[in-house]
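Q: This is a predicted model, with the sequence first.
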Amino acid sequence: MRILRTGPLTVLKDAGRLGHAHQGVPRSGAVDREAYGRANALVGNQPGAAVLECTLGGLRVVFDEPALAVLTGTDAVLTVDGEPTGVEQVVSVPAGATVAVTMPKLGLRSYLAVRGGFDVPPVLGSRSTDRIGRVGPPQPAAGDILPIGTPLGAPTAGDATRREGPLEVDLGPRDDWFTPAAVETFLSAEYVVLPASDSVGVRLDGPALARARPEELPTEGVVRGSVQVPPDGRPILFQSDHPVTGGYPVIAVLTPESADRAAQLRPGARVRFIEAF
């Protein structure tokens, strides 16, 4: 498959780079893990196969051989030689066809999976491009050719249904570093996604969360979905390219399902939180 145009941002992603956090290497991987996994299932790929993660569409490619492809994650669709397909429709692409990803109306990141997966050399056990840590395969560019691997599985149906409403969190491990009023504010106020958000974290603007303790927290490990609160009191929702450690208190952690939903938040989106039970 040859890249003609990458759009605003297109990167290779898979299930992530496991087992290297002690070396300071983040897991990385697909920001929306559920949409990533569904894309691979729909074309019969193994769970860890590499896909292309496209931010706000714009990707345009040519297939040298017949292929089976699908796009998940947003309401964007694939076009084949200019003809649009359906949302999350598995498409048989003929040899020589040009395939493009449209601009989504809802959501941020789309996942293009091709039967067989993209067979680029893994780095530290993963084919994910970590742009922040500069680990993994190079970011695709116009003119690049991405090899496609051998199909190993059978396509299965996927369910794109997602709940709506507030993002669910489990409080802690450092909610006691904030005043009771701040915790109440966190669980009741509305926040707005800032343009500075990226695959490291979703940055939010809204009511500042006051600390109950003035000292600084010793650096400790963090995970995807951690809601870290820097000194300005505005939360940051860590995503897949987050650092392996952090020095600011984590007031809560998103549930895995809510972390996937957070991956699709655009700048300007409004966010609320609710405690998971």
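A: That came through fine. Residues are numbered from 1 along each chain as shown.
Q: contacts, neighbours, all on C-alpha from now
A: Fine.
Q: Would you pull up how far stretch 53-69 lies from the middle of the chain?
A: 18 Å (C-alpha atoms, centre = their mean, to the nearest Å).
Q: So what touches it?
A: 1-13, 30, 43, 76, 90-104, 108-115 (C-alpha atoms under 8 Å, 6 or more residues apart in numbering).
Q: For ChimeraX, write a command that selects the buried ones of those residues.
A: Buried residues among the contacts of stretch 53-69 (16 or more other C-alpha atoms under 10 Å), as a ChimeraX selection:
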select :1,2,3,4,5,6,7,9,10,11,12,13,30,43,76,90,91,93,94,97,98,99,100,101,102,103,104,108,109,110,111,112,113,114,115
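Q: Show only the entries of the contacts of stretch 53-69 found in strands.
A: 2-5, 9-13, 91-93, 98-101, 109-114 (DSSP state E).
Q: Roughly how far does L171 sit from Q228?
A: 12 Å (C-alpha to C-alpha, to the nearest Å).
Q: adding another structure so you can compare the two:
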Amino acid sequence: MSRQAAPRRLVVVAPGPLTTVQDLGRFGHLAVGVGRAGAADVASHLLGARLLGNADGAASLEVTLGGLRLRAERDVLLCLTGAQAPAAVGGAPRPHAAPFVLHDGQELALAMPPRGLRTYVSVRGGIDAPLVLGSRSTDTMSGLGPPPLRAGDVLTVGGETDRFPHVEVAALRPPDDQRGSNGDETGVVTLAVLPGPRRDWFADPEDLAVRPWTVSIRSDRKGIRLEGTPLVRADAWLDAELPSEGMVRGAIQVPPNGQPVLFLNDHPVTGGYPVVGVVRTADVDRAAQLRPGQSVRLRWVS
């Protein structure tokens, strides 16, 4: 087979702390215990697809805290979105939220982003991983889909698409930082929360929004663990046990220790702890970019 006829591929030289294949996820399987998975920051994934002319469901790479190094086999067109990880090819910087070519044999290296958590590497044609229940996504909860990337893995790029990008570069707001408007470290990320089905289980659910919470280092793709003054249950529900109920992306579940957990894409499909609120869909994307140690304020909305 000639070099020109060979498939376009990306070789993983280094995977970074965690890099997974993600698309929009699996839908319609909650009844049999299979969660959604998919890109944690949906808007960033969709932007990468749009900038390359891919279908929305094309698979991209979700890179946590940089560190990814990829080598091209044949020329590929790439785009980086989400957390703005400094990117370089042979020491020369590459843009963010704008397509660029990684030529045959060249290596792309991503450093740790100065803010935000997850960077998306999209390639024109998408990542051609096997479909499992209609999705190419890695599910870290169930183990479905391709495993997290390891050094030496070879990723095949999908076939050419007939769609063409409508823009060459996108203006976008970077992920939230802890810096306030005056440049100090007092900035707090605010997320809008809708009332949950078990709001009445708590003595004062308004306590959820009284003071900021801190993102725990134990957070992952399953959920963001928040640390702060514990929420207290109402007397009527102090010793009550809740039968398992269905869970959704963005649900804020409160275990017995009173420290909320904000569910992300790989969350369990059921849970037996009360859900005090549900983060608005658009704000779940912002939450997916929060780093351990950041401060978060939850704001009730109707």
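A: Now that the structure is in, tell me what you want to look at. As the structure is a computational prediction, the values presented were derived from the model and not from experiment.
Q: L171 and Q228 of the first structure: which has the busier surroundings?
A: Q228 (23 against 20; other C-alpha atoms under 10 Å).
Q: follow-up on the earlier one: for L171 and Q228 of the first structure, list the residues in contact with both.
A: 251-252.
Q: what about the helices in the stretch 151-277 of the first structure?
A: 180-186, 256-262 (DSSP state H, counting those that start in this stretch).
Q: Looking at these, which one is packed in the most?
A: Mean neighbour count, computed with mean count of other C-alpha atoms under 10 Å, is highest for helix 256-262 among the helices of the stretch 151-277 of the first structure, reaching a mean of 21.
Q: Check the offset of that helix from the chain's centre.
A: For helix 256-262 of the first structure, the distance to the chain centre is 9 Å (C-alpha atoms, centre = their mean).
Q: mean shift between that helix and the second structure?
A: Comparison of helix 256-262 of the first structure with the second structure after fitting gives an average deviation of 0.8 Å (mean C-alpha distance after the TM-score superposition for the first structure).
Q: what do we get in the second structure for I236 of the first structure?
A: Aligned against the second structure by TM-score structural alignment, I236 of the first structure finds its counterpart in V261.
Q: biggest helix in the first structure by residues?
A: helix 33-42 (DSSP state H).
Q: residues in the second structure matched by that helix, start to end?
A: So helix 33-42 of the first structure sits over residues 42-51 in the second structure, by TM-score structural alignment.
Q: what does that stretch contact?
A: Stretch 42-51 of the second structure has contacts (C-alpha under 8 Å, 6+ apart) with 23-24, 39, 55-56, 58, 60, 79-82, 97-99, 120-122, 124, 165-170, 285.
Q: what about P147 of the second structure, neighbour count?
A: Residues near P147 of the second structure, counting by other C-alpha under 10 Å: 14.
Q: oh, I was asking about P243 of the second structure
A: P243 of the second structure: 10 neighbours (other C-alpha under 10 Å).
Q: now it, nearest residue through space, not along the chain?
A: G272 (5.6 Å; C-alpha to C-alpha, 6 or more residues apart in numbering).
Q: how far away is the aligned partner of that neighbour in the first structure from Q239 of the first structure?
A: Aligned against the first structure by TM-score structural alignment, G272 of the second structure finds its counterpart in G247. Between G247 of the first structure and Q239 of the first structure the computed distance is 16 Å (C-alpha to C-alpha).
Q: ok, those two, which is more surrounded?
A: Regarding G247 of the first structure and Q239, a neighbour count based on other C-alpha under 10 Å identifies Q239 as having more, with 27 against 15.
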